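Asks: Pasted the sequence and its predicted model underneath.
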Amino acid sequence: MTLNPPSRENFDVIIVGVGAMGSAALDALANRGAKVLGIEQFSIAHDRGSSHGGSRIIRQSYFEHPDYVPWLKRAYELWEQLDSWWEEPIMHITGGLYMGPSASPTFAGSLLAAELHHLPHKVLSSSDVHQRFPQFHPGHDDTALFEEIAGWVVPEETIRAQVARAQLRGAELKTGIEVQNITCHPHEVQVHCSDGATYRADQIILSPGAWASHFLADLNFPMKVERQVMYWFDPTDLQEHFESSPVYVHESPAGEQIYGFPANSEGAKVAFFRKGTLTQPDTLIRDVCATEIQAMRQRLAETIPTLSEGKLRQAKACMYTTTADENFIIGRHPTQHRILLACGFSGHGFKFVPVVGEVLADMISSNSDDCGVTLFDPRRFSEVQAATDH
């Protein structure tokens, strides 16, 4: 597969950043016959941003907010289509287990979403969980929601598949090239690149992940880039239960969440959710220190002791780009109508990848101003700032 074919100078759409969301938009727009160019500063499916590590949870009983659920239902349909088309497995359904105190967001929020949207689910007591999944030792007062349709997807294969399908549909791609500047003109947008070329388009999509603030500094969006760490441990016992495990989230009484996946040949992957440190994408510390590893072992000792005591196989850093309200930014640039924004996915965006691509393509095709979900409207931050200024 050729990643840098000859490019035309003028396009209907240019996508800046061909990671998860950018590759989805590239695919969706190419499917509609648009002349589309994707520009990526690294290679395709690289490990420098937020979309690596071999697995991302997918689920529908969404504790973050029930308004996400319709998008998740559509995302599942699109995941299934992509999985059946691609040469490597992408989608794995394992069931999902969301554990915590009965009033915790992890349990109560999942239950609310499931009930509002009539999603199949089961409520389990702490003893029910341990009996069915003996690797887990939730707190005595914990409650859990089990969702059969949950599972995980492979981020790297997702991106490769979307790019490959987009190219088969006529999309063009430039990799290893940085976008240095974007200028808006009355009838076009110009994208000036590190290779000396200037590419022109009617509209552009900004999906640069952790580099979003580099392009949006003038908007002063309340976004922060956080360093997060993923860990892979070998269980000391109950190997077969770890291999057949559902994906899971556990919230402690103090509100600290961890999540994890079934074990495979690389070990059982676990991570904290929202326990990161502030960073910048170009200076991310990739080495993981002993103190961080010990903190994870201590947290696992409370709930998954046979994993806590196991051998650490590897640990990797990645990044979240988190907004002040932890909701996405999807919509038109507040002052430049030819620019669409897709950023600030706040550590929980990957499960939406194909539907975000579809929505962005819809917005391009219809020239609409918003994505239809108020939670994601970029203007919400402009309105907050205006109110603060007055």
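Replies: Sure, I can see it. Numbers count the residues shown, from 1 in each chain.
Asks: Please count neighbours and contacts with C-alpha atoms only from this point.
Replies: OK.
Asks: and residue 311, how many residues sit next to it?
Replies: 13 (other Cα atoms under 10 Å).
Asks: wait, isn't it in contact with residue 231?
Replies: No: Residue 311 lies out of contact with residue 231 (Cα atoms under 8 Å); the separation is 10.6 Å.
Asks: Residue 133 versus the residue most central in space within the chain, what's the distance?
Replies: Residue closest to the average C-alpha location in the chain (Cα atoms, centre = their mean): residue 350, at 2.5 Å. Using Cα to Cα, to the nearest Å, residue 350 is found at 26 Å from residue 133.
Asks: Residue 210 now?
Replies: Residue 210 sits at a distance of 36 Å from residue 133 (criterion: Cα to Cα).
Asks: more crowded one of these two?
Replies: residue 210 (26 against 17).
Asks: Provide a list of residues in contact with residue 45.
Replies: 19, 51-52, 155-157, 159-160 (Cα atoms under 8 Å, 6 or more residues apart in numbering).
Asks: again but with residue 282, I slipped
Replies: Neighbours of residue 282 in contact, by Cα under 8 Å, 6+ apart: none.
Asks: All the helices of the stretch 151-300 of the chain, residue numbers only.
Replies: Assigned helices in the stretch 151-300 of the chain, in chain order: 155-168, 212-216, 239-243, 290-303 (criterion: DSSP state H, counting those that start in this stretch).
Asks: Looking at these, spot the one closest to residue 346.
Replies: helix 212-216 (12.2 Å; Cα to Cα).
Asks: got another, please set it beside the one above:
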Amino acid sequence: MEEVAVVGLGAVGSMALWRLALRGVPVVGFERFGPAHSRGSSHGETRMNKIIGDQPAPYKPLAKRADELWHDLERETGLELVVESGGLVIGPKRGPYVTRARRLAEAQSMPYEEIDAAEVRRRYPAHAVEDGDVALVDPHAGYLRSEDGIRAALTRAEALGAETHFGAAVRLVSDDGADGVLLSIDGVERRFRRVVLSAGAWIPQDLPGAVPVAPVRINATWFRPEGGDVPLDAEHFPVFMRELPDGRIGWGFPQVSDRGVKIGLHGRYGTPVADATANDRPVEAAEVRAISAYVRDAFPGLESLPSTAVPCMVTWAPDETFAIGSPRDWPNVVVMSACSGHGFKYAPASGELAAQLALGEEPYADISAFDLTRFEPEQEARA
């Protein structure tokens, strides 16, 4: 029987592979597509990092550990993965999103500056804001280079002895207790003592009913300037979260390629995904109407039609909180699931947790808020 398998080598899986290999554990990683592929949830150049108020209490130790590990990975690979560009939380001064961010920042002694609408227009001219809006300026926020981060973790894991297989179709056959977990890889059976399942939107297909998560197709979109000279670098267009009049939350990133700036809407809109593997059809015009309308109103210096639009997926837990642990019928499988649209920045910390749980170590943080047992009444009701 082999030691540990990691199924799904995206953000969390690649990090789990690295953290296991660093311990000298014989570990094998399986991915149904290629390294840092564009079929899942972790592609699209960038992911937000540490924006003000985005660390509720259960996530705070994960945020601290993730920050340490991102910088460790940079040192071990010589790559720049963390860009501290600064960030903004924009919205009505007394709006719920700005109020929550302000409260969390003050409770956690996070430094920030609050500026009025006139100052927002002066410093960040691409944003069209209302007179009653404010921005909380977070000097330590920024972004992560998403595909580069996954490749870096995979490269480092392989250098430490991890075995990787890409283009591999994996099926979980059975969990046989002391005899480990039987996997079928492209029809060939292999048995492992423990398995980390970090397959994102594929988890409902891999373990039907074990974790009540729901993948949704939400596309990634980029926008270019509409003539003129609109500054879109990190100084003038840092990462942002913005509360809209109807309660929706917009977000965006500075320009890091010729695609333009990446802008999107946060929330449970989009199309439910029954088969994650089939989510590769081109983006249709109807799918970008909402984001185009937002860009037209909020960023008049940008073209309202995206220069690039690619399919992506968000996998939601019912409470939008991580799902970490072993399902009742799969005690040797560690499920790392349901990033719910805010998981990439925590990926190294989640990978560390996966390694600890797979090896029976004490987790570095209290993860009771993420435990799968919170779903059991719901699962039993559905049975």
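Replies: Right, received. Where do you want to start? Just so it is clear, the model here is predicted, and its values are computed rather than measured.
Asks: What residue in the second structure is paired with the residue nearest to the centre of the first structure?
Replies: When the second structure is aligned by TM-score structural alignment, residue 350 of the first structure is paired with residue 344.
Asks: separation between its match and residue 14 of the second structure?
Replies: Counting by Cα to Cα - residue 344 of the second structure and residue 14 of the second structure are separated by 12 Å.
Asks: Then residue 288 of the second structure?
Replies: Distance from residue 288 of the second structure to residue 14 of the second structure, by Cα to Cα: 31 Å.
Asks: Counting neighbours, go ahead and name the busier of the two.
Replies: With neighbours defined as other Cα under 10 Å, residue 288 of the second structure and residue 14 compare such that residue 14 has more, 32 against 20.
Asks: A helix includes that one, no?
Replies: Yes: counting by DSSP: H, G, I helix; E, B strand; the rest coil, residue 14 of the second structure is part of a helix.
Asks: That one reaches residue 147, doesn't it?
Replies: No: judged on Cα under 8 Å, residue 14 of the second structure makes no contact with residue 147 at a distance of 10.9 Å.
Asks: Which residue in the second structure aligns with residue 316 of the first structure?
Replies: Per TM-score structural alignment, residue 316 of the first structure is aligned with residue 310.
Asks: Let me know whether residue 330 of the first structure touches residue 349 as I believe.
Replies: No: using Cα under 8 Å, residue 330 of the first structure is not in contact with residue 349, being 11.4 Å away.
Asks: mind listing the helices for the stretch 1-150 of the second structure?
Replies: According to DSSP H, counting those that start in this stretch, the helices that the stretch 1-150 of the second structure contains are 11-22, 60-77, 96-107, 117-123, 146-159.
Asks: what about residue 115 of the first structure, how many neighbours?
Replies: Neighbours of residue 115 of the first structure (other Cα under 10 Å): 14.
Asks: check contacts around it.
Replies: Going by Cα under 8 Å, 6+ apart, residue 115 of the first structure touches no other residue.
Asks: Against residue 211 of the first structure, how distant is it?
Replies: 37 Å.
Asks: give me the number of residues near the nearest residue to residue 119 of the first structure once chain neighbours are set aside?
Replies: Leaving aside its chain neighbours, residue 119 of the first structure sits nearest to residue 61 (7.0 Å; criterion: Cα to Cα, 6 or more residues apart in numbering). Residue 61 of the first structure is flanked by 33 other residues according to other Cα under 10 Å.
Asks: So what does residue 61 of the first structure match up with in the second structure?
Replies: Checking TM-score structural alignment: residue 61 of the first structure goes with residue 52.
Asks: what do you get for residue 99 of the first structure?
Replies: Residue 99 of the first structure maps onto residue 90 in the second structure when the alignment is built from TM-score structural alignment.
Asks: Compute the distance between its match and residue 6 of the second structure, please.
Replies: 39 Å.
Asks: re earlier: residues in contact with the residue nearest to residue 119 of the first structure?
Replies: Neighbours of residue 61 of the first structure in contact, by Cα under 8 Å, 6+ apart: 69, 110-114, 119, 147.
Asks: what's the counterpart of residue 36 of the first structure in the second structure?
Replies: So, by TM-score structural alignment, residue 36 of the first structure is matched to residue 27.
Asks: Correction: the previous question concerned residue 305 of the first structure.
Replies: Matched to the second structure by TM-score structural alignment, residue 305 of the first structure sits across from residue 300.
Asks: where's that match relative to residue 269 of the second structure, distance?
Replies: 24 Å.
Asks: These two: which is more packed in?
Replies: residue 300 (16 against 11).
Asks: quick one, what contacts the more buried one?
Replies: 126, 128.
Asks: what about the strands in the stretch 101-250 of the second structure?
Replies: 113-116, 133-138, 142-145, 163-166, 170-175, 181-185, 188-197, 214-217, 220-223, 239-243, 249-253 (DSSP state E, counting those that start in this stretch).
Asks: Ok, which of the ones you listed comes nearest residue 31 of the second structure?
Replies: Closest of these to residue 31 of the second structure is strand 163-166, at 4.8 Å (criterion: Cα to Cα).
Asks: Can you give the contact residues for the closest one?
Replies: With Cα under 8 Å, 6+ apart as the criterion, strand 163-166 of the second structure contacts 27-35, 158.
Asks: give me that answer again for 6 Å
Replies: Outside strand 163-166 of the second structure, the residues that touch it by Cα atoms under 6 Å, 6 or more residues apart in numbering are 28-34.
Asks: what do you get for stretch 242-258 of the first structure?
Replies: Contacts for stretch 242-258 of the first structure (Cα under 6 Å, 6+ apart): 94-100, 151, 259-263, 271-273.
Asks: Residue in the second structure paired with residue 289 of the first structure?
Replies: In the second structure, residue 289 of the first structure lands on residue 284 (TM-score structural alignment).
Asks: how near is its match to residue 311 of the second structure?
Replies: 10 Å.
Asks: of those two, who's got more company?
Replies: residue 311 (22 against 11).
Asks: contacting residues around the residue nearest to that one when sequence neighbours are not counted?
Replies: Once flanking residues are discounted, residue 311 of the second structure sits nearest to residue 219: 4.4 Å by Cα to Cα, 6+ apart. Counting by Cα under 6 Å, 6+ apart, residue 219 of the second structure touches 310-312.
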